[in-house]
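**Student:** Fold the stuff below for me.
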Amino acid sequence: MIRITYDINVYRKVLREILEPHHTVVELGCHVGNSTRIISDLVPEGRVIAIDNSPEAISIMEDLSRKTGNVEFISGDVRLHETLERVCEMIESCDVLSVDLGGGYHPDTTFKVYFIWSSTLKPGTSIIRNRGLLDFVCSSMTEESITSRYGWLESSGDAGIPPRLREFKLWSSRIYKEGADDR
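**Tutor:** So this is what the prediction gives:
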């Protein structure tokens, strides 16, 4: 399932609806952790990998990581493959991919980041907070129906996995869910 929202309250409501106590959540664009705190509380038996490159996030998120026990903060740019590689080395699987990169800005960057991360991690569910993407999706309906049952674009297969990460398949099956590379 892929959910796109804009309003922060709707975004957090959707998080409350989809998260389960044992989930592994990768949160792209955590900023100072306001949504991260909610996610952490909703997945007490799970794990939250929260990533942001804003300088003001560092001390606040490091403090949150120490206090919660289930949040791991990465100060990094989600547009860089090195950041994705680091996350791939940290987790076995991703239940939920949460993308909030500025809320209303840069739908092209938000979609590209989502596409690459979701193609690689193959989350069960994705939630994206971006006004431009929501506007685009809601205004561009046609008679065609292409749907994805999971949190990544199944019709694209592995097309979004960066070539360097694709090489991981040789020594690590962790970034591929069973049967996913057959699509």
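
**Student:** Could you use CA atoms for every contact and neighbour count after this?
**Tutor:** OK.

**Student:** mind listing the strands for the protein?
**Tutor:** Applying DSSP state E to the chain gives strands spanning 2-5, 24-28, 47-52, 71-75, 96-99, 125-129.

**Student:** Can I get those strands in a markdown table including mean neighbour count and distance to residue 12?
**Tutor:** As requested, the strands of the chain are arranged in a markdown table below (neighbours: other CA atoms under 10 Å; distance: least, CA to CA, whole Å):
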| stretch | mean neighbour count | distance to residue 12 |
| --- | --- | --- |
| strand 2-5 | 19 | 10 |
| strand 24-28 | 26 | 13 |
| strand 47-52 | 24 | 15 |
| strand 71-75 | 21 | 17 |
| strand 96-99 | 26 | 10 |
| strand 125-129 | 24 | 10 |
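
**Student:** And this one, please, so the two structures can be compared:
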Amino acid sequence: MIDIAYDIKLYRKELLKNINEGSTVIELGSHIGNTTKLIAEKIGKNGKIFPIDNSPEAVAPMDELMDEFKNINFISGDVRLHNIVEKLYRKIKNCDILSIDLGGGYHPDTVFKVYYIYSSTFKPKYTIIRNRGLIDFVNSSKTFEEISSNNGWIESQRNSGIPPQIKEFNLWTDALKDND
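**Tutor:** Coordinates of the predicted model:
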């Protein structure tokens, strides 16, 4: 399932409703960790959360949260960069939950690109995205075709990775597959 929200309270409510104790969660756009703390409490000591944020203001609060919760593994970096995705992939190969809150702003293009690469790489069972522009797009559109995904990622894309035209992502998901 893929949910889209804009209101932070609804976003957190739906996110927490879909998390179980022991879940592995990737949180893109953790900011100073307000949602991270809620996730860390819900997943318990057997769960893992991998928050990622590029903001210098996030580092100190996230360090404090990592001291308080041993299930948090913060990565300071830009979620759009290949080396950040690869660093995370070296730690985990998949996740239960993908949480994306990249400012919640109106413009959905970067948010969707980030969703696409992380979901096609980590194959979450559930994804929630906080972005007003995506909600506006979905609510303003209709289709004459029936195409659906029942998981937290777009199954029809499988391991196709990122098209070469999307220059800000230097990643092909196949490059992250183990060669065992």
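
**Student:** what TM-score do we get after superposing?
**Tutor:** Overlay of the two chains. TM-score (TM-score structural alignment, normalised by the length of the second structure): 0.90; 171 aligned residues with a CA RMSD of 1.3 Å.

**Student:** Ok, which of the strands of the first structure comes nearest residue 139 of the first structure?
**Tutor:** strand 2-5 (13.3 Å; CA to CA).

**Student:** still on that earlier bit, columns distance to residue 89 of the first structure on top of the strands of the first structure, output as CSV?
**Tutor:** Output for these, formatted as CSV (distance: least, CA to CA, whole Å):
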stretch, distance to residue 89 of the first structure
strand 2-5, 24
strand 24-28, 13
strand 47-52, 12
strand 71-75, 13
strand 96-99, 16
strand 125-129, 20
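
**Student:** Residue 146 of the first structure is nearest to which of these?
**Tutor:** strand 2-5 (12.4 Å).

**Student:** distance of the residue sitting furthest away from the middle of the second structure from residue 126 of the second structure?
**Tutor:** The centre of the second structure is farthest from one residue, residue 144, which by CA atoms, centre = their mean lies 29.2 Å away. Distance of residue 144 of the second structure to residue 126 of the second structure, given as CA to CA, to the nearest Å: 26 Å.

**Student:** Please enumerate the helices of the first structure.
**Tutor:** Along the first structure, the segments classed as helices by DSSP state H run 8-18, 34-42, 57-68, 81-90, 107-121, 131-139, 163-166.

**Student:** Which one, of these, ends up nearest to residue 26 of the first structure?
**Tutor:** helix 81-90 (8.4 Å).

**Student:** After superposing, tell me the mean distance of the closest one to the second structure.
**Tutor:** Here the mean offset of helix 81-90 of the first structure against the second structure after fitting is 0.5 Å, by mean CA distance after the TM-score superposition for the first structure.

**Student:** Give the buried residues for that helix.
**Tutor:** 81, 84-85, 87-88 (16 or more other CA atoms under 10 Å).

**Student:** quick one: which of those is nearest to residue 109 of the first structure?
**Tutor:** Among the buried residues of helix 81-90 of the first structure, and counting by CA to CA, the member closest to residue 109 of the first structure is residue 81, at 14.0 Å.
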